[in-house]
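Participant: Here you go, sequence then predicted model.
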Amino acid sequence: MDATMALKHDPRALLRALFEAAVRRAQPAHVLPAWLPAPPRGRTLVLGAGKASAAMAAVVEAVWPAHRPLDGLVVTRYGHTPPGVGGGRITVVEAAHPVPDQAGWDAAQRMLALTQGLTADDLVLCLISGGGSALLPLPLPGLSLADVQAIGRALLLSGASIDEMNTVRKHLSAIQGGRLAAACAPAKVITLAISDVPGDDPAVIASGPTVPDPTTCAEALAIVQRYGIEVPEVVRVAWRSGQWETPKPGDPRLAGAEVHLIATAWDSLCAAAEVARQAGLAAHLLGDDIEGESRTVGQVHAALARSVARRGQPWAGPCVLLSGGETTVTVRGPAGRGGRATEFLLGCALALQGEPRVWALAADTDGIDGSEDNAGAFVTPDTLARARAVGLQPRAYLEAHDAYSLFAALGDLLVTGPTHTNVNDFRALLVL
C-alpha cells in the first residue's frame, strides 16, 4: 500500500510499511553484492552462521563466477532457509535457536574440518548475522551439549545484555571469539556481517567467530557470578587459569582478516524514516542501540510520545518516533508466551493510558519475536479498552510475561514469517 494512502486510511498499514522498509533495507540481495571481493588464485570457501546466512549464501552463489571454485557450509535457524535455496555449491544446514542442539554442534564440527589444508592463495568468505552464537555450539573439551544448553537457557532468562551473553559464550566455544579465523590461517579471511547488536561491534555479532576477542575468561566468570548462573567446575577451573582464553587483538593468525558491516539497524531506521517523510510525516530517530528491560523501555517511549501528543514537545506532531537496539526480558518465576517486542508494547500501552493520538508497532526484524511465531504486534489507542472489554487484565499479562497471549486475543499480532535478515528490534510510535 502507498504510504500516503496508508496514513489517510489506516495507521496500522503505515506502521507496517515502515517495518517493511526497514527489513527491505537489510535484505542480503540488496546489500551483499557490492561487498563481494574478486575471486582468489586458489579456492573460495564460504562459511557462515546466523538467521540471514542461508539468504546470504544464495546471493553469493548467484553472483559468483560459475567457472571459479566455490564451496562451503552455512548454518541457519530452522525454517530460515529461503524457498529454493540449498542443493548448490554451498551446503545449508538448519539448527536450533536460541538454545543450541546437536545439529548445530555437528555443523560447527564440519565447518572446522573444512578449514583444514587452506593456503595463502585461498579465500575464506564468512557470512555472519545475528543468531550465530547459538547456531555454532561447539563446546571446548570437557563440556557437553547439555552443559552449553543449560548455561544458554540461564543467560536468556537472566536479563544479561547481549554483550555479556556473548562474552560467556565465546569462552565456552571452540569456534567463536576469533577461533574460526585462527583455524583458517594462512588463508585470507573476509567477513561480511549483518549486525544485530547495539553498537555494531563485530566482536559481538554471532560471538565474533572471525574477530579478535578483547574480552577475557575473568570477565566471563564475573558475569555468571553476577547473574547467579551455575557452570560446571571444569569451566570455573579453566576460566580462573585463563586456559580457555580466546585469540586477542594482535594475534598473528588474524592479522589479515577483514570485517565489513553490510547492513545495520541504523541503515534500516533511516530507510523507515524516508518512507515516513514521503507520507508527509516528520521522522525522529531516537537511537539504534537502545537497551534495557523491555517493559521499561516501552514506558519511556510512551512518555515521550505522550509529550509530543499533548504538548508538542520535544517535537510537534504528526510525526513518527523510531528506535532500534536489543532490549531484555528478565524472567522471575514461571513465564507465559512472549518476546522482547510484545513485552515492550504491553509496557508501552499501559503507560500510554489510551492516548488517542498514538499508535505503535514493535517487531524483531528477523520475523520472530523470541521463540514465538510472530514478528511483533501493534498497539492502538483502544488496546487497553478492547482487552478489558473481553475480560483481559493487561497488567496481569505483563507480570506473567505473557504479552503474546494478550495481543493474540485482540488480533493485534504482526506475523510475517522469517524475513531472512536480522538487524534486531524495530520500534515505531506514530503520533497523529
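Facilitator: Ah, there it is.
Participant: C-alpha only now, for contacts and for neighbours.
Facilitator: Fine.
Participant: Give me the distance between residue 250 and residue 211.
Facilitator: Distance, residue 250 to residue 211, using C-alpha to C-alpha, to the nearest Å: 11 Å.
Participant: mind listing the strands in the stretch 251-400 of the chain by residue range?
Facilitator: For the stretch 251-400 of the chain, the strands defined by DSSP state E, counting those that start in this stretch occupy 258-263, 282-290, 319-325, 358-364, 376-379.
Participant: Mind putting the ones you listed into CSV with mean neighbour count and distance to residue 387?
Facilitator: Converted to CSV, these look like this (neighbours: other C-alpha atoms under 10 Å; distance: least, C-alpha to C-alpha, whole Å):
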stretch, mean neighbour count, distance to residue 387
strand 258-263, 18, 38
strand 282-290, 18, 28
strand 319-325, 24, 25
strand 358-364, 28, 16
strand 376-379, 28, 11
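Participant: next up, a second structure to put side by side with the first:
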Amino acid sequence: MTPPELLRHLYNVAVARSHPAVVLPAHLPAPPQGRTVVIGAGKASGAMARALDAAWPADRPLSGIVVTRYGHVPPWASGCVPPLASAHDAASPGEGAPARITVLEAAHPVPDEAGLHATHAIVAALQGLTADDLVIALMSGGGSALLTLPLPGWALFDEQDLHRQLLRCGASITEVNTVRRHLSAIKGGRLAGLCGPAPMLTLAISDVPGDHLEDIASGPTVPDPTTCADTLAVIDRYGLALPAALIQQLRRGELETLKPGDPVFARHSARLIATPQDMLEAAAQAAREAGLQAHILSDRMEGEARDVGKLHAALGLQVARHQQPFKPPCVLLSGGETTVTLDAIAQQTGSGGRCSALMLSAALALQGEPGVWMLAADTDGIDGHSEAAGAFITPDTLARAQALGLDARAMLHAHDSGHFFEALGDRLMPGPTFTNVNDFRAVLIR
C-alpha cells in the first residue's frame, strides 16, 4: 500500500470497529414483559436503530422513533453491515424485513423544524408506559442539534441563534454542551423524566473527549453534574448574547438540570458501546499487522485546530529527524475534537472543517518534510460544512499547491482549507459512515 492508502485503511478499520452493527447487539438486554420503546438522536442513531431492530427477537414487541442527520439513514438491507466488519460480527436484517423503528431526519449542526417535529414525536412515543415496559435510548454525537425543544418563552429561532453562537465562539465541546443542557427543555436528563415508571437503558456511542455521558448529545437521558453557575461562566467567557430574562433565570437557578441521585434515574442505566479509544486501538492493531510500530498519543486531544495541527507536525518531525520518542517506521494515532474560532468573513466565504484546518496547519509546519504523511478525518464522514471527512497531507503537499497558485498560509488564515485540499485532490470522501466516535488522526513516519 502507498502511504495514503495505508492511512485510509487505518481510518476504515477505526470506523468499522465503531459501527453500531458490530458493537450494539452485545449490549442489548432481555426483552421485558411489556413493550420495548426505542428513542434516540445522533448521527449514528439511524444505524443504531437498524442494528437493534435486526438483533431484537421478531416475536417481541418493538417500536420507537429516532432522529438522525439528513443523509445519515442507512439502507435497511445493507446499512447494518460496515465494509470491514466480518459477517459473524455484524447483525444484518433479512431481505425485505420491515423496519419497526421509525428513523426521521433533521438538520445538523443548527436545529430546524424537522428536528423540532422529531423531538415532539419522540416525546409522544413515551406516553402511557408502565413498569413492565422498557425504554432503550440510542444516543450519539450530533444529538444536541437533532433533539431540540426550546425552553418556555423561547422559540426555535432563539435556539438556532444559540447554536450558531456556540459554533463560532471557539468554546470546547464540554463548555458548549454545558450551555446546551441548561438552555433546553429536553436535555440535561429531562428526557429521562418523561419515561414515568418504565426503566430506561441508554446505549451511547461517544464522540466527546473523556467519554462523559452528559456530553454525548448533551445528555438528555442521564444526570448532569454541571450547574447554572457553570453555564453563566461559559456565557461570560465567550460573550454569548442571550436575553436578560434568561440570564436572570440562570442566576436564580431556575433552569437547573437533573442531578446524580435524582429519583428519576432509580431504574435507569447507561452503557458506552463505542469510544474514541476503541477505534484507536483497532487502528493501532491494523498498523502493527502492516509491519509498523503504532503509538496512541491520546484519545482526547482538544484545542484550536491550527494548534493541534502544529503539535502533530512537531511530533512527526521529532520522530523523523531524531528517532525520538519513537523510531520509524511508525504511526502516531490520536483522537479528540478540536475547535475553529471563526470571524464574520470566514463564516460567509470559508470552506472545510476542523480536520482540514488541522491538516493545512500541519502541512505548513512540516514544510515538506520527507517521509512524513498525515491524515485527519471525522469518523462520521463529514468534516464541518463540507462533503469530505477530512484530508491527507504528503511531503509534496505545499509544492503541488504552489504549482497550482494556491497560497496555503493565506487560505488557512481565511478558514478556507476545504478549497485548498479540494484543488489538490487530497480530500477523504467516504460519505456518511453511520457512526461517530470523533476525529481520527494518523501521522505516518517512514
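Facilitator: Now that the structure is in, tell me what you want to look at. Quick caveat, the model's predicted, so the values are computed rather than measured.
Participant: out of residue 250 and residue 211 of the first structure, which sits in the busier spot?
Facilitator: Each of residue 250 of the first structure and residue 211 has its neighbours counted (other C-alpha atoms under 10 Å); residue 211 has more, 27 against 9.
Participant: how about that one, what's its partner in the second structure?
Facilitator: By TM-score structural alignment, residue 211 of the first structure lines up with residue 222 in the second structure.
Participant: Would you mind confirming that that match makes contact with residue 186?
Facilitator: No: checked against C-alpha atoms under 8 Å, the pair residue 222 of the second structure and residue 186 is beyond contact range at 11.3 Å.
Participant: whereabouts in the first structure does stretch 245-259 of the second structure align?
Facilitator: Going by TM-score structural alignment, stretch 245-259 of the second structure lines up with residues 234-248 of the first structure.
Participant: For residue 67 of the first structure, which of the strands of the stretch 251-400 of the first structure is the nearest?
Facilitator: Of all the strands of the stretch 251-400 of the first structure, strand 258-263 sits nearest to residue 67 of the first structure, with 25.1 Å by C-alpha to C-alpha.
Participant: Check how far that closest one sits from its aligned residues in the second structure, on average.
Facilitator: Overlaying the second structure shows strand 258-263 of the first structure at a mean distance of 0.5 Å from the equivalent residues (mean C-alpha distance after the TM-score superposition for the first structure).
Participant: Where does that strand end up in the second structure?
Facilitator: Under the criterion TM-score structural alignment, strand 258-263 of the first structure matches residues 269-274.
Participant: picking up where we left off before, OK, contacts around the match of residue 211 of the first structure?
Facilitator: 188-189, 192, 213-214, 265, 270 (C-alpha atoms under 8 Å, 6 or more residues apart in numbering).
Participant: Restricted to buried residues, select these in PyMOL.
Facilitator: Buried residues among these (16 or more other C-alpha atoms under 10 Å), as a PyMOL selection:
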select buried, resi 188+189+192+213+214+265
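Participant: Return the residue of the second structure aligned against residue 326 of the first structure.
Facilitator: So residue 326 of the first structure corresponds to residue 337, using TM-score structural alignment.
Participant: hang on, its match packs against residue 438?
Facilitator: Yes: applying C-alpha under 8 Å as the test, residue 337 of the second structure and residue 438 come out as touching, 6.3 Å apart.
Participant: Which residues are in contact with each of the two?
Facilitator: Here residue 337 of the second structure and residue 438 have residue 208 as joint contacts, going by C-alpha under 8 Å, 6+ apart.
Participant: and residue 188 of the second structure, what pairs with it in the first structure?
Facilitator: Match for residue 188 of the second structure (TM-score structural alignment): residue 177.
Participant: Its match against residue 207, yeah?
Facilitator: Yes: contact status for residue 177 of the first structure versus residue 207: in contact at 5.9 Å, counting by C-alpha under 8 Å.
Participant: shared neighbours of the two, anything?
Facilitator: residue 170.
Participant: Just give me the closest of the contacts of residue 222 of the second structure to residue 374 of the second structure.
Facilitator: Nearest member of these to residue 374 of the second structure, counting by C-alpha to C-alpha, is residue 213, at 30.4 Å.
Participant: List the contacts of residue 143 of the second structure.
Facilitator: 41-43, 68, 216-218.
Participant: Can you tell me what it aligns to in the first structure?
Facilitator: Match for residue 143 of the second structure (TM-score structural alignment): residue 132.
Participant: before we move on, the earlier item: same list (the strands of the stretch 251-400 of the first structure) but as CSV, adding distance to residue 389 of the first structure.
Facilitator: Shown next, in CSV, are these (distance: least, C-alpha to C-alpha, whole Å):
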stretch, distance to residue 389 of the first structure
strand 258-263, 43
strand 282-290, 34
strand 319-325, 29
strand 358-364, 19
strand 376-379, 16
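Participant: Of all the helix elements in the second structure, which one is longest?
Facilitator: helix 305-322 (DSSP state H).
Participant: In the first structure, what range does it match?
Facilitator: Against the first structure, helix 305-322 of the second structure falls on residues 294-311 (TM-score structural alignment).
Participant: What residues sit buried inside the matching stretch?
Facilitator: Those would be 294-299, 301-302, 304-306, 308-309, for stretch 294-311 of the first structure by 16+ other C-alpha under 10 Å.
Participant: where along the stretch 1-150 of the second structure do the strands fall?
Facilitator: Under DSSP E, counting those that start in this stretch, the stretch 1-150 of the second structure gives strands at 36-41, 63-69, 102-106, 134-140.
Participant: For residue 423 of the second structure, find the nearest of those.
Facilitator: strand 63-69 (27.4 Å).
Participant: In terms of secondary structure, what does the closest one contact?
Facilitator: The contact analysis (3 or more C-alpha pairs under 8 Å, 6 or more residues apart in numbering; DSSP states H and E) places strand 63-69 of the second structure against strand 36-41, helix 45-55, strand 102-106, helix 113-125, helix 143-146.
Participant: roughly how far apart are residue 52 of the first structure and residue 271 of the first structure?
Facilitator: From residue 52 of the first structure over to residue 271 of the first structure (counting by C-alpha to C-alpha), the distance is 19 Å.
Participant: for residue 304 of the first structure, that is, sorry about that
Facilitator: 22 Å.
Participant: which residues in the second structure does stretch 71-78 of the first structure align to?
Facilitator: By TM-score structural alignment, stretch 71-78 of the first structure lines up with residues 63-70 in the second structure.
Participant: Appreciated, that's everything.
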